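> I'd like to go over a predicted model; first the sequence, then the structure.
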Amino acid sequence: MSQHFKVTKNSDWIKIKRISNFAFHSCAVYLDHRLVATYYEGDSFHLQINYPVHHIVVVGHLFQYGHVIPIAEQFFVQTHSRARNFKSGDILVASDNVNESLTGYIGHSAIVVSDDQLIESPGGDPAIRKASIQQFLEKHPRHAQFRPKSAKLGKAAAQYAEEYLQEYKARVEKGEKKPVFSYTLSQSLEDPWEYIYCSKLVWLSYYKGADYKLENDYLWFSPEDLYTNLKDNKDFKKIYEHENVDFVVNT
């Protein structure tokens, strides 16, 4: 069944984006069974909220042969009894992608280096960057958060990620753009300076920074490998997992 809308919820706003090819005349938004807005133009729109929301329904109105045909989709918002927090060394791994055609096949991951910052290899240039945790949560709602049971282990991995980023920036300033973002299968997982990708960065941070090796099954260490490794790992605990985290293939 085709999906027509994508809904992203933050603490104080909801973003609704039309992702189908249907040319809806208008879209109505219901929050917890109450009509709160109707939109007539644009493919995406934001709605400010200042109260908890649990159930979202988006209804697109399509004109066909002189009739209005409503097409509705509903979304359930997961609520939590306690606020989440983030610590150095936490690992975020998502099964969804900004490019939705890759969701379930590639995914994304990053390592937390402070209570509101992470280091990631997002694809393209720069190959490595520091960014807010919030932007990761907004781009990748279908994610899990894992924390090493040893705070010392997590801090060592985060420290390596910080130093790795600084060395990368120094090389770029000298005109040497290494490593390059790539999933090429011929690369060495232990070599940090030829190629890099998101889950390899996490692997390197723990392997080189904390002397902790996350096991790999095939040629590249994918976000799926990272998730599978961590979910039953005695050295890590799961802090959070979205109910729809799902990897389609074992990579």
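Good, I have the coordinates.

> Could you use CA atoms for every contact and neighbour count after this?
Noted.

> OK, contacts around the residue nearest to residue 180 when sequence neighbours are not counted?
Leaving aside its chain neighbours, residue 180 sits nearest to residue 195 (4.8 Å; criterion: CA to CA, 6 or more residues apart in numbering). Taking CA atoms under 8 Å, 6 or more residues apart in numbering, we find residue 195 in contact with 178-183, 187.

> Mind checking which of those residues are buried?
By neighbour count, with 16 or more other CA atoms under 10 Å, the contacts of residue 195 hold 178-183 as buried.

> Of these, just say which sits nearest to residue 106.
residue 183 (10.4 Å; CA to CA).

> isn't there a helix covering residue 160?
Yes - remark: residue 160 belongs to a helix, assigned using DSSP: H, G, I helix; E, B strand; the rest coil.

> ok, structure two:
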Amino acid sequence: MENSVTSGFTDGNKINIYIDLNYPIECIQVYRGNQLVRTYSPSPVIRLQNRNVQLLTIVCIFSSGYKHSTVFSPNFRQPEGDTVGRIFKPGDILCASDNYGDFLPPGYMGHSAIVVDQDSIIEAVTSHPQVKKSPIDEFLTIHPIHVHYRSKESDSGNKAANFAEEFLQSYNDKLDNGLAVPPFTFSNQIPLEDLETGLYCSKLVWHSYYQGANIAFNNDFFLFAPEDLATTLQNDSRFKQIYKHPEFGFKIDL
């Protein structure tokens, strides 16, 4: 547990702290030196300014009263992988074979998302809201073991990204108006082509290209899992690989 409750990285004066909410955390305290800066409600991401470049201590207080402390130096780790100078374009696909926190070991489920601009992805997740726009840096930090693909036709990538943006807008409008939204589910009773009854991360990527760019990725059986997405892209001449972590790979085919 000591290595997975908190993680993060620094980017200049900005600090990104990631909290694994699979643990029963009641509140999070941030100390700069010995001084309490702020107490937060449980949140998966906390972003801070550290202009004075001081040591930070993140204290996660569990419901049992246990306190988990992590000290971050001013230069704690950057996102792993060859990210320096890497350019992200609309429609790029990020597919990870590792998992958030201790949910599963690498190679057994993974995660995927579609890039919509240089800084952002749209992804389907298990926490609320289950479709959201997130910083690319967050994905790279939580999922260092990933592969990055790009459509060779920029128009296809733009169309796929536009579909993801429009779907997110529609999803948020429904939430704001108290209407039903498709839940995150791996049910085998819901066809891959049906995005309104249920979704998951790689299914949203599939629909972004299917409905947005008229590209239907091949699926072998059951779920169109991140493993299926990565395998399809590896063998699809319409896409090129931008980056692949040396430990990337899946151990099962869902």
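Cool, got the structure. What you are looking at is a predicted structure, and each value in this text was computed from that prediction instead of being measured.

> re earlier: kindly reformat the contacts of residue 195 of structure 1 as JSON lines and extend each row with secondary structure and distance to residue 199 of structure 1.
Formatted as JSON lines, the contacts of residue 195 of structure 1 follow (DSSP: H, G, I helix; E, B strand; the rest coil; distance: CA to CA, whole Å):
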{"residue": "178", "secondary structure": "coil", "distance to residue 199 of structure 1": "17"}
{"residue": "179", "secondary structure": "coil", "distance to residue 199 of structure 1": "14"}
{"residue": "180", "secondary structure": "strand", "distance to residue 199 of structure 1": "14"}
{"residue": "181", "secondary structure": "strand", "distance to residue 199 of structure 1": "11"}
{"residue": "182", "secondary structure": "coil", "distance to residue 199 of structure 1": "11"}
{"residue": "183", "secondary structure": "coil", "distance to residue 199 of structure 1": "10"}
{"residue": "187", "secondary structure": "coil", "distance to residue 199 of structure 1": "14"}
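
> Nearest to residue 161 of structure 1 among the residues you listed?
residue 179 (13.7 Å).

> What residues does the corresponding residue of structure 2 for that closest one make contact with?
In structure 2, residue 179 of structure 1 lines up with residue 182, judged by TM-score structural alignment. Contact analysis of residue 182 of structure 2 by CA under 8 Å, 6+ apart lists 195-199.

> How far away from the center of its chain is the helix or strand where residue 26 of structure 2 lies?
Element membership for residue 26 of structure 2, per DSSP states H and E: strand 25-32. Taking CA atoms, centre = their mean, to the nearest Å, one finds the center of strand 25-32 of structure 2 at 23 Å from the center of the full chain.

> What residues in structure 1 pair up with that strand?
By TM-score structural alignment, strand 25-32 of structure 2 lines up with nothing in structure 1.

> preserved in structure 1, out of the contacts of residue 182 of structure 2?
Mapping these onto structure 1 (both residues aligned by TM-score structural alignment, their matches' CA atoms under 8 Å) leaves 195-199 still in contact.

> If you rank those residues by neighbours, which is first?
The most neighbours of any of those, using other CA atoms under 10 Å, belong to residue 199, which has 24 neighbours.

> Show me what it aligns to in structure 1.
Mapped onto structure 1 by TM-score structural alignment, residue 199 of structure 2 lines up with residue 196.

> Could you check what's spatially nearest to that match, not counting adjacent residues?
Per CA to CA, 6+ apart, closest to residue 196 of structure 1 is residue 181, 4.9 Å.

> Which SSE is immediately downstream of the strand holding residue 26 of structure 2?
Per DSSP H and E, the first helix or strand lying C-terminal to strand 25-32 of structure 2 is strand 35-40.

> residue ranges for the strands of the stretch 101-250 of structure 2, please.
Along the stretch 101-250 of structure 2, counting by DSSP state E, counting those that start in this stretch, strands occupy 111-115, 120-124, 131-135, 146-151, 239-244.

> With distance to residue 71 of structure 2 and mean neighbour count added, can I get the ones you listed in TSV?
Formatted as TSV, these follow (distance: least, CA to CA, whole Å; neighbours: other CA atoms under 10 Å):
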stretch	distance to residue 71 of structure 2	mean neighbour count
strand 111-115	28	29
strand 120-124	28	24
strand 131-135	24	18
strand 146-151	27	22
strand 239-244	30	16
